[in-house]
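Novice: give me coordinates for this.
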Amino acid sequence: MRYMLTYDLMESIRVTNQWLGASTRAMCSYPALGLVANPMFQMAAAWGEVTERSFSRMVARPDWEIASVPGEDGRDHLVSVDTIVERPFGDLIRFKVQDRAPTGRNVLLVAPMSGHYATLLRSTVRSLLPDCDVYITDWHNARDIPVSEGKFDVEDYTLYLVDFLREMGPDTHVIAICQPAPLALAATAYLAEMDPDAQPRTLTLIGGPIDPDAAATDVTDFGRRVTMGQLERYVLQRVGFKYAGAGRMVYPGLQQLNSFMAMNAEKHAKAFTDQVMRVAKGEAGDHDKHNTFYDEYLAVMDMTAEFYLSTVERIFKNREIARNVFAVNGKQVDMGKITTVAVKTVEGGKDDISAPGQCVAALDLLTGLPEGKKASYLEPNAGHYGIFAGKSWRNNIRPLVLDFIDANAGSNVVTMPVGKAAGK
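Specialist: Next comes the predicted model:
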């Protein structure tokens, strides 16, 4: 019960700060105060606006905001988001481009379950849609999932990917970004042995911790320093009474956000102070650079306790993927069973979360895969975010990934040239 009270206390603090921001903004925006020759009221109203928006975003689920994409015919084609497979802990969704013929590139984006929604990959989806038929794993917020739905750990995550790949069929090209890269590799190996006809054509792993010990970062150091007992005692809580998942043990998104913010506290403090000044001067916009970034960054979701703990213990501490001893439902998954799926790794030279060396380690595990079906790429000046959503992704990595997909498409001939639909 004390964990439920702690969870509700965190939510109460968030609501209180949201209320303080809204109240300050309202009280300092009365027209009569415009007669007072003191900028204090404008500054206070601006602080209230930024504060209210910041704390309200923490429990909001962002929208995809992808209305249309340009087509080769010169028209903008409407995009609908359709659910293909619906499950308690996550869905397989498709971005359906209306009135457009299939591109020949069926791409499954495997989104991280690391505290943010799949919309974190919105810009990645946008960049791929003109040239690909895009699907993505849309993970649900654990606080909204009733306890009666049971557990969800790394093995369940892997089996979800297996089911999604079976649904999409063999002409699928998987792009796994960051945290799910090891599990996407495991799901592919599972299919290679259990259901070879459902294997994807290609697997692209971007900035994932296949072998966390290959290159140390703050994330891997944290995994070594903290014991599992400490994690269970100090970071897990039970969902409070406000949500459908009341009583479920979770790693709260608000706690994860606090850790994110603490890593670059000075940078975030300056960003918020600067935004208050812009609002006070009337220079801020609803979709300016600051709001576009923080509306997504602050929107966090809870992870199930078992998924968080099993990720830390099995992927980082025990290195089960790196040592090729990962098991699903008691059956070991052998990466050496992958013999036909082309695999490419992508790393960022300035990635401080999954440092260079961690992801490319996957290729050494693929003992049954011909060297001609292995590829790797290092983007020298890219950080973690840049390798899947920034300028480095758009200009350098994305074209290479699409070329890799086309080169290993087999009989599934692609008729749309890379970049043509995107106006490149």
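
Novice: from here on, contacts and neighbour counts on C-alpha atoms
Specialist: OK.

Novice: contacts for the helix or strand hosting Gln256, please.
Specialist: Assessed by DSSP states H and E, Gln256 sits inside helix 253-263. Here helix 253-263 makes contact (CA atoms under 8 Å, 6 or more residues apart in numbering) with 10, 58, 115-116, 235, 268, 298, 300-303.

Novice: these, buried ones only, as a ChimeraX selection?
Specialist: Those of the contacts of helix 253-263 that count as buried under 16 or more other CA atoms under 10 Å are selected in ChimeraX with:
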select :10,58,115,116,298,300,301,302,303
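
Novice: now the second one, please; I'll put the structures next to each other:
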Amino acid sequence: MRQLLTYDLMESMRVTNQWMGASARALCSYPQLGLSANPFIQLTAAWGEVTERSFARMAAKPDWGISSIPGDDGRDHVVTIETVMERPFGDLIRFDVQGREPTGRKILLVAPMSGHYATLLRKTVKSLLPDCDVYITDWHNARDIPVSEGKFDIEDYTHYLVDFMREMGPDTNVIAVCQPAPLALAATAYLAEEDPKAQPRTLTLIGGPIDPDAAATDVTDFGRRVTMGSLEKFVIQRVGFKYAGAGRLVYPGIQQLASFMAMNAETHAKAFTDQVVAVSKGEASDHDKHNIFYDEYLAVMDMTAEFYLSTVERIFKNREIAKNIFVVDGKQVDIGKITSVAVKTVEGGKDDISAPGQCVAALDMLTGLPDEKKANYIEPEAGHYGIFAGKSWRNNIRPLVLEFIDANSGDEKHAKPHAPRLVEDDPVENVAV
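Specialist: Here you go, the predicted model:
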């Protein structure tokens, strides 16, 4: 009961802050107050607008917002989202580009389950859609999943990836971003032994903690310092009465968000202060850089307690993937069994979540894979966000990943990757997410 009441208390605090922002915005927007020359009124209204929007976003799942893409034929092609596999804790969805022939590049984007929705990879999807057939793992918010659906830990997550890869077939190119990188590697090794014909063609691991001890960060240090008992006691809550998953033990997304924001508190505080000033001057807009970024960044989802705790204990503390002792259903998954899947790792030189060295560690574990099927790339000036959704991704990393996919496609006539088509700037490219 204590955990359930604490969850509802957190939700009450969020709603209260949202209400305070809405009230301040409404009260300070009366026309009569325009007679006053006191700038405090405009600033208070602006503070209310930014605050209301910020806390409202924490409870809403963002839309993909991808309605069409330009084609090589000079026409815009409508994009629809199709559910390929529907599962309790996450779906496999496809971005279907209407009126376009298959591109020859079938890509499975494995989205992180680390507190944000899969829409965090919206820009990644947009950049790949003109040249690829894109599928993505769309993980569900644990607060909306009834307790009757059972548990979901990292072994269940691995099984989901295995099922998704089997569904898509052996011509699939997997790109795993951040948190799922070690489990995507494990799922590929699982298939290598259990169902070799279902293995993907290539596997690209972007900024993932394959070996957290290879280059320590605040994230890995936290996993070392805090005991599992402390985590269970202080961060695990039961979903409150408001949601379908009432009673389910979860790691709340709001707590994860608070942890991430604390790592770059000054950057975020300045961004919000600057936005309040911009709103008060009438210089902000509904889709300016700040709102585009924070509408996504602040939209958080809960993780099941067993997934969060098993990730901390088995990936970060025990380093089961790094030591090649990861077990699924009582059977060890041997990374060395991967002998035919080309593997590329991508790291950011300024990544303070998964520092350089953590992801490339995967290549040394692939003892059965020829060197010509291994590749690594470090983007010197990119932070964590930039290596999968920022300018560094669009201008430098994306073309290299597509070249790697084409080089291992077995089709020498495959077209070269197109130049980047989306060149919008990212306001917080090097912020930890």
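
Novice: with the second structure superposed, average distance for the helix holding Gln256 of the first structure?
Specialist: Superposed on the second structure, helix 253-263 of the first structure shows a mean distance to its aligned partners of 1.1 Å (mean CA distance after the TM-score superposition for the first structure).

Novice: let me know how buried the aligned partner of Gln199 of the first structure in the second structure is, in neighbour terms.
Specialist: In the second structure, Gln199 of the first structure lines up with Gln199, judged by TM-score structural alignment. Residues lying near Gln199 of the second structure (other CA atoms under 10 Å) number 29.

Novice: against Ala37 of the second structure, how distant is Gln199 of the second structure?
Specialist: Using CA to CA, to the nearest Å, we find Gln199 of the second structure at a distance of 68 Å from Ala37 of the second structure.

Novice: please apply the same query to Gln358 of the second structure.
Specialist: As judged by CA to CA, Gln358 of the second structure and Ala37 of the second structure stand 56 Å apart.

Novice: go on, Asp334 of the second structure?
Specialist: Going from Asp334 of the second structure to Ala37 of the second structure by CA to CA gives 70 Å.

Novice: neighbour-wise, which of those two wins?
Specialist: It is Asp334, of Asp334 of the second structure and Ala37, that has more neighbours when counted by other CA under 10 Å, with 20 against 9.

Novice: what residues are up against that one?
Specialist: 186, 189-190, 324-326.

Novice: and it, how far from Gly348 of the second structure?
Specialist: Plainly put, Asp334 of the second structure is 27 Å away from Gly348 of the second structure if you go by CA to CA.

Novice: again with Asp133 of the second structure
Specialist: Relative to Gly348 of the second structure, Asp133 of the second structure is positioned 26 Å away (CA to CA).

Novice: so these two - more neighbours on which side?
Specialist: A direct count of neighbours by other CA under 10 Å for Asp133 of the second structure and Gly348 places Gly348 higher, at 27 against 22.

Novice: the first structure: which residue goes with that one?
Specialist: Counting by TM-score structural alignment, the partner of Gly348 of the second structure is Gly348.

Novice: now swap in Arg238 of the second structure and tell me
Specialist: By TM-score structural alignment, Arg238 of the second structure lines up with Arg238.

Novice: ok, now which ones touch Thr103 of the second structure?
Specialist: Contacts of Thr103 of the second structure by CA under 8 Å, 6+ apart are 131-133.

Novice: what separation do you get for it and Val134 of the second structure?
Specialist: Distance, Thr103 of the second structure to Val134 of the second structure, using CA to CA: 10 Å.

Novice: Glu379 of the second structure now?
Specialist: Computed as CA to CA, the Glu379 of the second structure to Val134 of the second structure distance reads 24 Å.

Novice: the two - which one has more neighbours?
Specialist: Val134 (22 against 19).

Novice: excluding its backbone neighbours, what's nearest that one?
Specialist: Using CA to CA, 6 or more residues apart in numbering and skipping the chain neighbours, the partner closest in space to Val134 of the second structure is Ile107 (5.0 Å).

Novice: ok, which stretches of the second structure are strands?
Specialist: 68-70, 76-85, 90-97, 106-110, 133-139, 172-177, 202-206, 237-238, 249-251, 303-304, 327-328, 331-332, 342-348, 374-379 (DSSP state E).

Novice: and the second one, how far from the chain's centre?
Specialist: Spelled out, that is strand 76-85 of the second structure. Remark: strand 76-85 of the second structure is offset 20 Å from the chain centroid, using CA atoms, centre = their mean, to the nearest Å.

Novice: and what of the first one?
Specialist: From the chain centre to the centre of strand 68-70 of the second structure is a distance of 23 Å (CA atoms, centre = their mean).

Novice: which positions within it qualify as buried?
Specialist: For strand 68-70 of the second structure, a neighbour-count test (16+ other CA under 10 Å) marks 68-69 as buried.

Novice: return the residue of the second structure aligned against Glu167 of the first structure.
Specialist: Counting by TM-score structural alignment, Glu167 of the first structure corresponds to Glu167 in the second structure.

Novice: now that match: how far from Ala46 of the second structure?
Specialist: Plainly put, Glu167 of the second structure is 49 Å away from Ala46 of the second structure if you go by CA to CA.

Novice: when those two are compared, which one has more neighbours?
Specialist: Using other CA under 10 Å, the more surrounded residue of Glu167 of the second structure and Ala46 is Ala46, with 26 against 14.

Novice: tell me how far the more buried one lies from Arg53 of the second structure.
Specialist: In this view, Ala46 of the second structure and Arg53 of the second structure are 11 Å apart by CA to CA.

Novice: mutual contacts of those two, please.
Specialist: By CA under 8 Å, 6+ apart, Ala46 of the second structure and Arg53 have no common neighbours.

Novice: what residue of the second structure matches up with Ile84 of the first structure?
Specialist: Using TM-score structural alignment, the equivalent of Ile84 of the first structure in the second structure is Val84.
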